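Student: build me a structure from this.
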Amino acid sequence: MNDGSAFLNENAQRIADGMVRDAERLRLKVSTGTLGERLIDAGADAAGSIEAGLRMAEATMGGLGTISTVMDRASGKWPFQVEVRSSQPVLACLASQYAGWNLSGGDYFAMGSGPVRALARVEPLFSTLSYREKATASVVLLETAKPPPPPVVEKVAKATGIAPENLTFIYAPTQSVAGAVQIVCRVLEVALHKANDLKFPLENIVEGIGAAPVPAPHPDFLTAMGRTNDAIIYGGVVQLFVRGPADQAKELADKLPSRTSRDYGRPFAEIFKHFKGDFYAIDPLLFSPAEVLVTAIETGDTFRNGGADLPMLEKSLG
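Tutor: Below you'll find the model as predicted:
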């Protein structure tokens, strides 16, 4: 697990290359930046698409996630859902997909996600994760409407030792179709991140699957951000398969759902306004799925807690 391979990055590079080949079908715009970096616009000036959002999510998971869509009539007003599963959930979600690298600079704000993070290893999270990679090319995903300016490209190049011409930046704003899809595809990732915050042994999480409704995109950033977060917080469901004692699995199931947070019970956009746009003032335990199942594979027990909050989805998703 710590052999210095380029597993996640090679997978993501393959997916990004496929996006370039299918750019017309996916409604993408591909260009080259001033430092030679490859830019894939999936929803800013480009129209983008649902499939582009799914490909973005696959790239951010380093190719270790299987993502599908479903129209589930039992879900009422929000039948369009994504399902994400991984047999390497810790690597896929925490070493790669989590948007934990601050790539802001000047008036440019963006959090970086994708396998490039396993190369840079500049986040506190990597004090927990021993995994590391070496690669000659990498992929960065940015939730933003603008391509990265040269100082950001240089920052990534310096931190990873990869020349700008071997870096691919895929970007799409939250307000776009692709942006909304790839954010909701993080339903499993938020469960893994919260499990880490709860000090559950990550090496004991061996399988994961999650699903959440995909809301309609909205032109207003705050509304769009609120909808994508609420889709997970009030409508997401995750099942984790874990090793270890059944009582540890039960404790995780009891603590993991979003309703255990002090900030649960209001639309995310409203919570964001209350804290004056300060993400770090929001209780981090809010960022988790609404419903959780934890299966202790060594005893055969499954523990369940939480549930979809339809009134809150009605308020947010409309």
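Student: all contacts plus neighbour counts: C-alpha atoms, from now on.
Tutor: Noted.
Student: and Ile282, what does it touch?
Tutor: By C-alpha atoms under 8 Å, 6 or more residues apart in numbering, the residues touching Ile282 are 263, 271-272, 275.
Student: repeat for Asp41
Tutor: By C-alpha under 8 Å, 6+ apart, the neighbours of Asp41 are 28-30, 48, 147, 170-172.
Student: now with 7 Å, please.
Tutor: Neighbouring residues of Asp41 by C-alpha atoms under 7 Å, 6 or more residues apart in numbering: 28-30, 170-172.
Student: from those, pick the one nearest Gln97.
Tutor: Of all the contacts of Asp41, Ile170 has the smallest distance to Gln97: 13.1 Å, by C-alpha to C-alpha.
Student: which one's the longest strand in the chain?
Tutor: Longest strand of the chain, by residue count under DSSP state E: strand 205-213.
Student: elements contacting that one?
Tutor: On a contact count with 3 or more C-alpha pairs under 7 Å, 6 or more residues apart in numbering; DSSP states H and E, strand 205-213 meets strand 80-86, helix 89, helix 187-197, helix 221-233, strand 237-242.
Student: longest helix in the chain, please.
Tutor: Using DSSP state H to assign secondary structure, the helix with the most residues in the chain is helix 7-21.
Student: residue ranges for the strands of the chain, please.
Tutor: Using DSSP E, the strands of the chain run over 29-32, 38-41, 66-71, 80-86, 101-102, 111-113, 138-142, 167-171, 205-213, 237-242, 291-296, 301-306.
Student: and for comparison, fold this next one:
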Amino acid sequence: MLNQEAYELFEHTCDYAENFGLRLHSVAGGRLLDAGVQTPGSLDAGLLLARLCMGDQADIAIVPADPDRFVTSNHVHVRTDAPLWACLGAQYAGWPVQTDDFFAMGSGPMRLLRGREAALKDLGLAEEGPIAVGVLESDKLPGESVFAHIAQECGIQPDGVHLAIAPSHSIAGGTQVVARSIETAMHKLHELKFDVRSIVSATGTAPLPPPSKPGDMVSGIGRTNDAMLYGANVTLWAEADDQAIESVIEQVPSSSSGDYGRPFAQIFKGYEYDFYKVDPMLFSPARVTIHGLRSGRTWIAGRFNTDVLRESFLG
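Tutor: The predicted model follows:
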């Protein structure tokens, strides 16, 4: 049960919240870990948020990167042997959490309790239980109405809701977003009608961009997306036929999209800051490798784009 696994991590973290640059709040009987709204947060806090997003089903670390290629000296590296549940079941930001005075994109295993998303239904991913753990991306702390809303959607009491929050322009928020390299590949493959249940293991790296200035959500969103679109590298191990892999491999990387080639902040502005107008096929890693376990063959597609990373991170 991913919510239970994430809850145990959440519970342990509460005892050491200040050590991670976190601030703990009690809301409607539930708990909220602020990792970047009213506190500076930290890299450790970002790794924690990423682990919570994935239901604690992955190893996540900050590792060295080649600054000449990726314009930053750090990568966020993710490894999981449960990519279906960890990425599509939990990590995907598929829940727009909205009340009269609050909006955030919601991730984490709490989505499995809600169970309304089409992808979750398609893949038979669901949980039941009294505890919901989630991560919100916002620069505003949620109040009691948000906890009540999430509890109602998940069919539990508000005191069973446990949330962590950080904006994308913060250290922690940027780190947890960049930890989504595998998830973007998995989601793209599902959209391409590839059987993602055949993927048994996965690794992913993406450059950790410099944070944008406080309050600049567009730059924060732009840099974290660019890290994925132009610098992420994902490897998947799939128990699938060669034909199935060959039919999709060239379409998986971000370079297959017509919107590819400019910093995401520019693309976003061109669509009047409406995510739903951006080509959905853009949201995927720069480079993807798939190892076919049935034949022993390997496919590689996509490329890194240092020029766009430099313009985004340093421009």
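Student: picking up where we left off before, show me the subset of the contacts of Ile282 of the first structure that the second structure keeps too.
Tutor: By both residues aligned by TM-score structural alignment, their matches' C-alpha atoms under 8 Å, these still in contact after alignment to the second structure are 263, 271-272, 275.
Student: and the most centrally placed residue in the first structure, how far is that from Gly53 of the first structure?
Tutor: Most central in the first structure under C-alpha atoms, centre = their mean is Arg186, positioned 3.4 Å from the mean C-alpha point. Distance of Arg186 of the first structure to Gly53 of the first structure, given as C-alpha to C-alpha, to the nearest Å: 11 Å.
Student: Thr136 of the first structure now?
Tutor: 25 Å.
Student: the more surrounded of those two?
Tutor: Gly53 (25 against 13; other C-alpha atoms under 10 Å).
Student: for the more buried one, which non-adjacent residue is spatially closest?
Tutor: The shortest distance from Gly53 of the first structure to any non-neighbouring residue, by C-alpha to C-alpha, 6 or more residues apart in numbering, is to Ala178 (3.8 Å).
Student: residue contacts, the equivalent of the one you found over in the second structure?
Tutor: Using TM-score structural alignment as the criterion, the counterpart of Ala178 of the first structure in the second structure is Ala172. The contact partners of Ala172 of the second structure, by C-alpha under 7 Å, 6+ apart, come to 35-36, 41-43, 45-46, 166.
Student: per the alignment, Gly261 of the second structure corresponds to what in the first structure?
Tutor: Under the alignment by TM-score structural alignment, Gly261 of the second structure pairs with Gly265 in the first structure.
Student: no wait, Gly204 of the second structure
Tutor: In the first structure, Gly204 of the second structure lands on Gly210 (TM-score structural alignment).
Student: quick check: the residue lying closest to its match once chain neighbours are set aside vs Ala191 of the first structure, distance?
Tutor: Using C-alpha to C-alpha, 6+ apart and skipping residues adjacent in sequence, the residue nearest Gly210 of the first structure is Val238, 4.1 Å away. In this view, Val238 of the first structure and Ala191 of the first structure are 7 Å apart by C-alpha to C-alpha.
Student: mutual contacts of those two, please.
Tutor: Common neighbours of Val238 of the first structure and Ala191 (C-alpha under 7 Å, 6+ apart) are Pro289.
Student: circling back to that earlier point, packing partners of the longest helix of the first structure?
Tutor: Helix 7-21 of the first structure packs on helix 50-60, strand 138-142, going by 3+ C-alpha pairs under 7 Å, 6+ apart.
Student: buried sites along it?
Tutor: For helix 7-21 of the first structure, a neighbour-count test (16 or more other C-alpha atoms under 10 Å) marks 7-13, 15-16, 19-20 as buried.
Student: returning to that earlier point: which among the contacts of Ile282 of the first structure count as buried?
Tutor: 263, 271-272.
Student: need these in JSON lines (columns: distance to Leu293 of the first structure).
Tutor: JSON lines is the format used below for these (distance: C-alpha to C-alpha, whole Å):
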{"residue": "Asp263", "distance to Leu293 of the first structure": "22"}
{"residue": "Ile271", "distance to Leu293 of the first structure": "26"}
{"residue": "Phe272", "distance to Leu293 of the first structure": "28"}
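Student: list just the nearest of those residues to Gly105 of the first structure.
Tutor: Checking these one by one against Gly105 of the first structure (C-alpha to C-alpha), the nearest turns out to be Phe272, at 22.2 Å.
Student: distance check, that closest one against Ala191 of the first structure.
Tutor: Distance of Phe272 of the first structure to Ala191 of the first structure, given as C-alpha to C-alpha: 20 Å.
Student: could I get the contacting residues of Leu52 of the second structure?
Tutor: Leu52 of the second structure neighbours (C-alpha under 7 Å, 6+ apart): 6, 108.
Student: and for the counterpart of Val97 of the second structure in the first structure, the neighbour number?
Tutor: In the first structure, the residue paired with Val97 of the second structure according to TM-score structural alignment is Leu103. Here the number of neighbours of Leu103 of the first structure (other C-alpha under 10 Å) works out to 18.
Student: Leu103 of the first structure reaches Glu154, doesn't it?
Tutor: No. The criterion here is C-alpha atoms under 7 Å, and Leu103 of the first structure misses it with Glu154 at 10.5 Å.
Student: circling back: give the contact list for the residue nearest to Gly210 of the first structure.
Tutor: By C-alpha under 7 Å, 6+ apart, the neighbours of Val238 of the first structure are 188, 209-211, 289, 291-293.
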